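Peer 1: sequence and predicted structure are below.
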Amino acid sequence: MDAVDPGAVASFRRGRRLAVDVGDARIGVASSDPDGVLATPVETVPGKDVPAAQRRLAALTEEYEPLEVVVGLPRSLSGGEGPAAAKVRAFAEQLAKNITPVPVRLVDERLSTVTAAAGMRASGVSSKKGRARIDQAAAVVILQNALETERSSGGPPGHRVEVVV
């Protein structure tokens, strides 16, 4: 059994988290349990109508009362950011304004969709049938990684999105 860093355990914040995987067509949403152990899929929000998607995410935030919302930031394998990352940053900034005072945090989501798709294929879900669910599965991967990062580092994952008024 591995030794546990008592500082990391003591500083782990108790509370539910939501994770969001933002795409052009769909937005996957996942939630953790209040102890921050397990991430599970919530729903897929249509992403083409951004104001409607923002309203739905605000409603989910109100319903789940999370400690924070984690948004996956798409980066290249080298760590760079392209047009997709800029869109997600703008989306996350608007979300942060809409759900104040709940903090929004951007976390690296490299390979989350690839990991989710591989997991779904391994469990026998076809890519055609699983399109809507793959976004939820990617949000689960993002959230599980964020929870593990917090447990290992003792601090919140990623970077907080500052609300500019």
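Peer 2: In hand now; what should we look at?

Peer 1: drop to CA atoms for contacts and neighbour counts, all remaining ones
Peer 2: Will do.

Peer 1: contact partners for the residue nearest to the spatial centre of the chain?
Peer 2: Residue closest to the mean C-alpha point of the chain, counted by Cα atoms, centre = their mean, is residue 19 at 2.6 Å. By Cα atoms under 8 Å, 6 or more residues apart in numbering, residue 19 lies in contact with 28, 29, 30, 31, 69, 70, 71, 72, 139, 140, 142, 143.

Peer 1: mind running it again at 7 Å?
Peer 2: 29, 30, 31, 69, 70, 71, 139, 142, 143 (Cα atoms under 7 Å, 6 or more residues apart in numbering).

Peer 1: same deal with residue 54?
Peer 2: Counting by Cα under 7 Å, 6+ apart, residue 54 makes contact with residue 95.

Peer 1: putting a second one here so we can go through both:
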Amino acid sequence: MASETNSGVYPQGIKLGVDVGTVRVGLAVCDPDGILATPLKTLGRNPKKNSDVRALAKLVLELGVVQVFVGLPRTMKGEERASAQMAGEYARLLAAELAAKGVDVPVNLVDERLSTVSAHRNLREAGMSSKNHRKVVDQVAAAGILQQAIDMQKARGTDAGRRVQAPAPSGMPSSAPTLQDASGSEPDSSTRGLQL
């Protein structure tokens, strides 16, 4: 899938934000100009069959998405625990599914500390009862993740997050999937926290 780029720095067009949970996956989308992220939908998480990953890849194709941002939930100290590992694995599964479909759409991990907390606060401030939050909170969190990413791209003039590389296709030399910073190189431990 071809996309217009901003001097080769990052793709221009419709982008998708993803908030990965153990039960649900929230999705948000932005307009082609990358101005405003809006909640889109919530998928049920199916870690055994990964049907949600396939549904997400199909949605990327249907909407003509040029880039996907998956939230990486770090601790306030910047540590990556179980939920961050789950998000990283989800991003790799999505990158692999897109590659299997022959689609070259970047999947980037972006720091999303407190996105769900902010989403709950925003819904409360909008007058929604706590009981109804569950239906939309993941979408609102995904919108926060995406808005932060597109704002960073515009402010810095560079891509946001770390790109996730899909595993090599079968028949090619196998290597573990790697994370790369937005410039395409693997971040070293001294700069990893600064890339997101």
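Peer 2: Right, received. Where do you want to start? On a predicted model such as this, the values are computed, not experimentally measured, just so you know.

Peer 1: which parts of the strand or helix carrying residue 59 of the first structure are buried?
Peer 2: Using DSSP states H and E, residue 59 of the first structure maps to helix 50-64. Residues of helix 50-64 of the first structure classed as buried by neighbour count (16 or more other Cα atoms under 10 Å): 53, 54, 57, 58, 60, 61.

Peer 1: and for stretch 134-151 of the second structure?
Peer 2: For stretch 134-151 of the second structure, the neighbour count (16+ other Cα under 10 Å) marks 136-151 as buried.

Peer 1: ok, now stretch 119-129 of the second structure?
Peer 2: Buried residues in stretch 119-129 of the second structure, counted by 16+ other Cα under 10 Å: 119, 120, 121, 123.

Peer 1: the first structure: matching residues for that one?
Peer 2: Aligned by TM-score structural alignment, stretch 119-129 of the second structure falls on residues 116-126 of the first structure.

Peer 1: distance between the matching stretch and the chain's centre?
Peer 2: With Cα atoms, centre = their mean, to the nearest Å as the basis, stretch 116-126 of the first structure stands 19 Å off its chain's centre.

Peer 1: then stretch 76-88 of the second structure?
Peer 2: In terms of Cα atoms, centre = their mean, the centre of stretch 76-88 of the second structure is set 14 Å apart from its chain centre.

Peer 1: for residue 46 of the second structure, which non-adjacent residue is spatially closest?
Peer 2: residue 52 (6.1 Å; Cα to Cα, 6 or more residues apart in numbering).

Peer 1: and the one you found, what pairs with it in the first structure?
Peer 2: Aligned partner of residue 52 of the second structure by TM-score structural alignment: residue 53.

Peer 1: average distance between the longest helix anywhere in the second structure and the first structure?
Peer 2: Longest helix in the second structure, counting residues (DSSP state H): helix 130-156. Compared with the first structure after fitting, helix 130-156 of the second structure deviates on average by 0.6 Å (mean Cα distance after the TM-score superposition for the first structure).

Peer 1: and the next element down the chain from that helix?
Peer 2: Downstream of helix 130-156 of the second structure, the next assigned helix or strand under DSSP H and E is strand 162-164.

Peer 1: can you check which part of the first structure the next helix or strand after that next one sits on?
Peer 2: Sequence order places strand 179-181 as the next helix or strand after strand 162-164 of the second structure, per DSSP H and E. Alignment note (TM-score structural alignment): strand 179-181 of the second structure is unmatched in the first structure.
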